[in-house]
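**Student:** sequence and predicted structure below; questions after.
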Amino acid sequence: MYHAIVRAKVRSLWARIADGDYRAAVRLADPDVRFRFVGDAPPAASFTGRDAFDRWFRDLLDLFPGIRLTPYEVIARGWPWNTTVVTRFHVEAKLADGTPYRNEGVQWVRLRWGRMVDDYVLEDTARLAEAVRRQSASA
């Protein structure tokens, strides 16, 4: 039952982010959350802290205005003091030159008593780098 509740809360959180409330994720984060978005091009990052997490989201939305992140599979395991949540998701945005950007990714999160303490995100970096290049060329 606990895992079903976690999956429902995660889907609800992603829905809030899709509606523009990225701060819902920031509020869920532990003050010392560890975050890593794998890659070499923006929005690649590796840092610790809720304030940096908030800045990362703002920068992502500046880079890809109107971006849509849609989960299609959520897996939860563990206990409330050490829960792992893995989410497979789709990414969609309209680039500044009018072309669509579509990608997919995986997020691996560790929760402790309902707080996100570790967030690791993998997205197809080749597609992402091309989208960032197109955005920069249109700026």
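**Tutor:** Nice, I can see it.

**Student:** going forward, measure contacts and count neighbours with C-alpha atoms only.
**Tutor:** OK.

**Student:** so the nearest residue to residue 101 once chain neighbours are set aside is in which element?
**Tutor:** Take residue 101 and drop its neighbours on the chain: the residue closest to it by Cα to Cα, 6 or more residues apart in numbering is residue 93, 5.1 Å away. Counting by DSSP states H and E, the element that carries residue 93 is strand 82-94.

**Student:** check which element follows that strand along the chain.
**Tutor:** Once the chain leaves strand 82-94, the next helix or strand it forms, by DSSP H and E, is strand 100-112.

**Student:** just give me the longest helix of the protein.
**Tutor:** In the chain, assigned by DSSP state H, the helix with the most residues is helix 2-18.

**Student:** show me the contacts for residue 10.
**Tutor:** By Cα atoms under 8 Å, 6 or more residues apart in numbering, the contact set of residue 10 is residue 74.

**Student:** next, the angle strand 100-112 makes with the strand holding residue 93.
**Tutor:** 160 degrees (axes from the mean of the first three to the mean of the last three Cα atoms, to 10 degrees).

**Student:** before we move on, back to that, these two touch, right, the residue nearest to residue 101 and residue 67?
**Tutor:** Yes: contact between residue 93 and residue 67 holds when scored by Cα atoms under 8 Å: they sit 4.5 Å apart.

**Student:** hmm, who's touching stretch 84-91?
**Tutor:** Identification of contacts with stretch 84-91 by Cα under 8 Å, 6+ apart yields 7, 67-78, 101-111.

**Student:** quick one on the thing from earlier: contact partners for the residue nearest to residue 101?
**Tutor:** If you count contacts by Cα under 8 Å, 6+ apart, residue 93 has them with 64-68, 100-102.

**Student:** one more to weigh against that first structure:
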Amino acid sequence: MIGRIAAAVYRRGLAAVEKGDIDTLLANFRADCELIFISDTALGARLSTRADLRRWFERFGRLLPNPRFEVRRLVVGGPLWNQRLAAHVIIRSTVLGEPYQNQFAQFLTMRWGKVVEDLILEDTLTWQRASRRLVEAGHPEAGAERLGEPGA
């Protein structure tokens, strides 16, 4: 039962990203949450404040408009005060009017229904190719520096 609730929270978070509803999404994160997106691209990040998370999700929305997520696998374990979620997700969007598809693994730690750590591992080669196309088409944000602390 507890695992199903955590899975529903996760899926609602993805739905909020799809709608661009950052406020609803951020309500699922604790104030001291850390988001790590492993990449040396504009989406790469190591963030630890809600303001920084907002900036990241806003950038994500500009670079990958109207994303759609398909959860292929979702595993939930642990008690409410220290839950772990692992997901394999397919993302679909458009880049310069052409279909974009990629996949990522996401690992979350939740305490009492709030995300305290969010680690995202995406196929960065696919994203780098799309980023390069965006930069060449005049979208410099796709080539911007990663957000937050270096080293993620």
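**Tutor:** That came in fine, so what should we check first? Bear in mind the structure is a predicted one, so any value in this text is a computation, not a measurement.

**Student:** and the residue most central in space within the second structure, what element?
**Tutor:** Nearest residue to the geometric centre of the second structure (Cα atoms, centre = their mean): residue 120, 6.4 Å. Using DSSP H and E, the element containing residue 120 of the second structure is strand 114-122.

**Student:** go on, residue 56 of the first structure?
**Tutor:** helix 50-63.

**Student:** angle of that helix against strand 115-123?
**Tutor:** Counting by the same axes, to 10 degrees, helix 50-63 of the first structure lies at 30 degrees to strand 115-123.

**Student:** how far away from the center of its chain is helix 50-63 of the first structure?
**Tutor:** In terms of Cα atoms, centre = their mean, to the nearest Å, the centre of helix 50-63 of the first structure is set 10 Å apart from its chain centre.

**Student:** what lies in contact with that helix?
**Tutor:** With contact meaning Cα under 8 Å, 6+ apart, helix 50-63 of the first structure is reached by 22-23, 26, 29-33, 35, 43, 45, 47, 67, 132, 135.

**Student:** list the buried residues for it?
**Tutor:** The neighbour-count check on helix 50-63 of the first structure (16 or more other Cα atoms under 10 Å) flags 50, 52-54, 56-57, 61, 63 as buried.

**Student:** give me the mean deviation of it from the second structure.
**Tutor:** Aligned to the second structure and superposed, helix 50-63 of the first structure gives a mean residue distance of 0.8 Å (mean Cα distance after the TM-score superposition for the first structure).

**Student:** give me the stretch of the second structure that that helix matches.
**Tutor:** Matched against the second structure by TM-score structural alignment, helix 50-63 of the first structure falls on residues 50-63.

**Student:** any idea how far residue 61 of the second structure is from the aligned partner of residue 40 of the first structure in the second structure?
**Tutor:** Residue pairing (TM-score structural alignment): residue 40 of the first structure is matched to residue 40 of the second structure. Residue 40 of the second structure is 18 Å from residue 61 of the second structure, where distance means Cα to Cα, to the nearest Å.

**Student:** please apply the same query to residue 122 of the second structure.
**Tutor:** 16 Å.

**Student:** swap in residue 73 of the second structure?
**Tutor:** 24 Å.

**Student:** next up, the contacts around residue 19 of the second structure.
**Tutor:** residue 66.

**Student:** mean shift between the helix or strand that comes right after the helix holding residue 56 of the first structure and the second structure?
**Tutor:** Per DSSP H and E, the first helix or strand lying C-terminal to helix 50-63 of the first structure is strand 68-79. Strand 68-79 of the first structure, aligned to the second structure and superposed, deviates on average by 1.5 Å (mean Cα distance after the TM-score superposition for the first structure).

**Student:** next, the buried residues of strand 68-79 of the first structure.
**Tutor:** Under the neighbour-count criterion of 16+ other Cα under 10 Å, strand 68-79 of the first structure has 68-71, 74, 76-77 buried.
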